[in-house]
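**Q** Curious how this folds, go ahead:
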Amino acid sequence: AVTQAAEGDGVAGVAAVGTLRRGEGGPARLAQSLAEVFVAGVDVNWSPWLAGGRLVELPTYAFQRRRHWLPAGRSVVDAAGLGLRPAGHPLLGAAVALAPQEGLVLTGQLSLNTYPWLEDHAVYGTVILPGTAFVELALHAGSEVGCDVVEELTLERPLVLSRGASTSVQVSVGAPDGAGRRTISVHSRVQDADADLDAGTEWVRHAVGALVDGVSGGVERLDGVWPPAGAERVDVADAYETLAGLGYGYGPVFQGLRAVWRDGDDLFADVQLPAEADEFGVHPALLDAALHPLLAGEIV
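**A** I've put the predicted structure just below:
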């Protein structure tokens, strides 16, 4: 039995928990007390309590987390009062036009506390901003300057996100050249939560590319039959478990792959955003899931 002790009483190296308290009692209270002493290091024989139960093997892949806490709210700052304007994008806070060269800079602050869904994208345990987020940022920046096509975008290095630090992001759009083509680049700098605005690491360039105004061509459209006639279905039921074993840590938000079909060298897929999300042009998790058939096709 577990002996009840007065609140605050105790002996060094000895754990004391209560089993009878005012308004509490019965099997549930006893089970909680047993759990408390177990956590304190006492070897509890659970067999009588769990009669009829059996041991099961734990999965070899990483546990998939499901959060039940509401994400922390984001503070809202009046960008216009700072000489800026709202950026109109979930990952960016403000935008400012550059004089006199007709350029544009969009800024934002990324952290896992503010955007907890980003933690669902990790490689070998390291959380990185998905490459598809850079595409989405480029699309939004282009829409701000009248360029609706990302002509090219080269990802130069990953943007690592870690808890306890905030990352400043700048999306810079250059002035148009003679053909209306604009350069674009994405930089970041880690900002310590307790440091002033000018303190932090050096700026790092993660992506560089070009924006143009025009209609993208070369898109082959399906004939309306789905799945495509003659395509053979690929079993991807265990795809995310297998990918986790290879170091790809896709959490619930990024597990958007629903079905895959193969027709020769072509892959066709159903992808879906698993949860409600902020309004993006193309949500990074959804666009990322559209690339998962390439990975799934290699492991099945």
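**Q** drop to CA atoms for contacts and neighbour counts, all remaining ones
**A** OK.
**Q** Over to the residue most central in space within the chain. Which of the three states is it?
**A** Centroid-nearest residue in the chain, with Cα atoms, centre = their mean: Leu118, separated by 1.8 Å. Using DSSP: H, G, I helix; E, B strand; the rest coil, the secondary structure recorded for Leu118 is helix.
**Q** Now the second one, please; I'll put the structures next to each other:
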Amino acid sequence: LGTREYMADSWYGGDGVDISAAGLRDADHPLLGAAITLADNDGIVLTGRLAVDTHPWIADHDVLGNVLLPGTGFVELALHAGGQVGCGLLEELTLQAPLVLPPEGGVQVQVAVGGADASGVRSVTVHSRADAWGQGPDGWVLHAQGALSAGGPVRTVEELSVWPPAGAVAVGVGDAYDTLLRQGYAYGPVFQGLKAAWRRGDDVFAEVELPEESWEEAGRFGLHPALLDAAMHAAIVDDSGERDGEPVLPFVWNDVTLHATGATRLRVHIGQTGSAADNNLVLNV
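**A** Okay, the predicted model is just below:
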């Protein structure tokens, strides 16, 4: 898993509603309700609705007083959409604008995957708009766009079966979320998954885990966005247990591949490419 910084029942279905009567099929994802394959280019569009009352875990991702879908949520959406068309590699995903959930009501979401080009690469976009109908095309906001492909050979990553890794020194994480809170990141329990961390040179290793009440829900995701988000929280620790002045926020993802689904706990290895100032990270979980 690489990175450059890495519905409840929907409005379309659930409760016995037959969405196939409208020419749709089940999107088979907790953030999405329905899907349709496009006739002219073999692309696909998946739709859903997000709200704090139907997806209360997202409310735990409070940034400066706003409830945001985490960047890892866009990664999850793109990977799921790619899997529907045989594209398991998210080559790149660039976040364009935050998706803010209102205190009341919700937002409609569309994930669109285009037709394959000559090399098999497909575009992917994520848009949203407020619940109200009749807004016209200007009501839609582009939140993320990128590219998907079938991918190539699996990359070799560091073996994490020996834990903690040899030579890694434990780093305290007990005040990590107090630090983030002072910076405006009011993470609730679902996003407070960082349990332990170690450092070896420039590499950071960590354990992250979802709270037990989220384990069943995690089985419906490829990788629960809150768990992947917590994996990146380990990047805030340094040798002395102090925290950097700014929290790590994902904005561009590259070469993301999912090899297993439904995890509730992760072992994490965070490496770095380029200078520390570039904040270019390589994340393996």
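**Q** Quantitatively, what TM-score do the chains reach?
**A** Here the TM-score for the pair of chains, by TM-score structural alignment, normalised by the length of structure 2, is 0.75; 226 aligned residues with a Cα RMSD of 2.0 Å.
**Q** In structure 2, what residue corresponds to the residue nearest to the centre of structure 1?
**A** When structure 2 is aligned by TM-score structural alignment, Leu118 of structure 1 is paired with Ile58.
**Q** can I assume that match is in contact with Leu68?
**A** Yes - taking Cα atoms under 8 Å as the definition, Ile58 of structure 2 is a contact partner of Leu68 at 7.1 Å.
**Q** tell me the strands in the stretch 151-300 of structure 1, going along the chain?
**A** Remark: strands assigned in the stretch 151-300 of structure 1 by DSSP state E, counting those that start in this stretch are 165-173, 182-192, 204-212, 232-234, 248-250, 257-263, 266-271.
**Q** Tell me how many other residues crowd Ala28 of structure 1.
**A** Neighbour count for Ala28 of structure 1, taken as other Cα atoms under 10 Å: 11.
**Q** That one belongs to a helix?
**A** Yes - inclusion of Ala28 of structure 1 in a helix is indicated when three-state DSSP is applied.
**Q** Relative to Val145 of structure 1, how far out is it?
**A** Between Ala28 of structure 1 and Val145 of structure 1 the distance is 63 Å, computed by Cα to Cα, to the nearest Å.
**Q** follow-up on the earlier one: deepest-packed of the strands of the stretch 151-300 of structure 1, please.
**A** Each of these was scored by mean neighbour count; the highest is strand 248-250, a mean of 23, by mean count of other Cα atoms under 10 Å.
**Q** contacting residues around it?
**A** 62, 120-125, 240, 243-244 (Cα atoms under 8 Å, 6 or more residues apart in numbering).
**Q** wait, what's in contact with the aligned residue in structure 2 for Ser168 of structure 1?
**A** Using TM-score structural alignment, the partner of Ser168 of structure 1 in structure 2 is Gln108. By Cα under 8 Å, 6+ apart, the residues touching Gln108 of structure 2 are 47-50, 128-131.
**Q** at 7 Å instead, please
**A** Contacts for Gln108 of structure 2 (Cα atoms under 7 Å, 6 or more residues apart in numbering) come out as 48-50, 128-131.
**Q** List just the nearest of those to Arg122 of structure 2.
**A** Minimum distance to Arg122 of structure 2 across these is 20.1 Å, recorded for Ser128 (Cα to Cα).
**Q** Tell me which residue of structure 1 lines up with the closest one.
**A** By TM-score structural alignment, Ser128 of structure 2 lines up with Ser188 in structure 1.
**Q** and its match, how far is that from Val215 of structure 1?
**A** From Ser188 of structure 1 to Val215 of structure 1 the distance is 30 Å (Cα to Cα).
**Q** coming back round to it: make JSON lines from the strands of the stretch 151-300 of structure 1 and add distance to Val96 of structure 1 to it.
**A** JSON lines is the format used below for those (distance: least, Cα to Cα, whole Å):
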{"stretch": "strand 165-173", "distance to Val96 of structure 1": "10"}
{"stretch": "strand 182-192", "distance to Val96 of structure 1": "15"}
{"stretch": "strand 204-212", "distance to Val96 of structure 1": "18"}
{"stretch": "strand 232-234", "distance to Val96 of structure 1": "48"}
{"stretch": "strand 248-250", "distance to Val96 of structure 1": "35"}
{"stretch": "strand 257-263", "distance to Val96 of structure 1": "37"}
{"stretch": "strand 266-271", "distance to Val96 of structure 1": "35"}
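**Q** So for Val300 of structure 1, which of these sits nearest?
**A** Checking the strands of the stretch 151-300 of structure 1 against Val300 of structure 1 by Cα to Cα gives strand 232-234 as the closest, at 7.5 Å.
**Q** which residues of structure 2 does that closest one align to?
**A** Using TM-score structural alignment, strand 232-234 of structure 1 pairs with 169-171 in structure 2.
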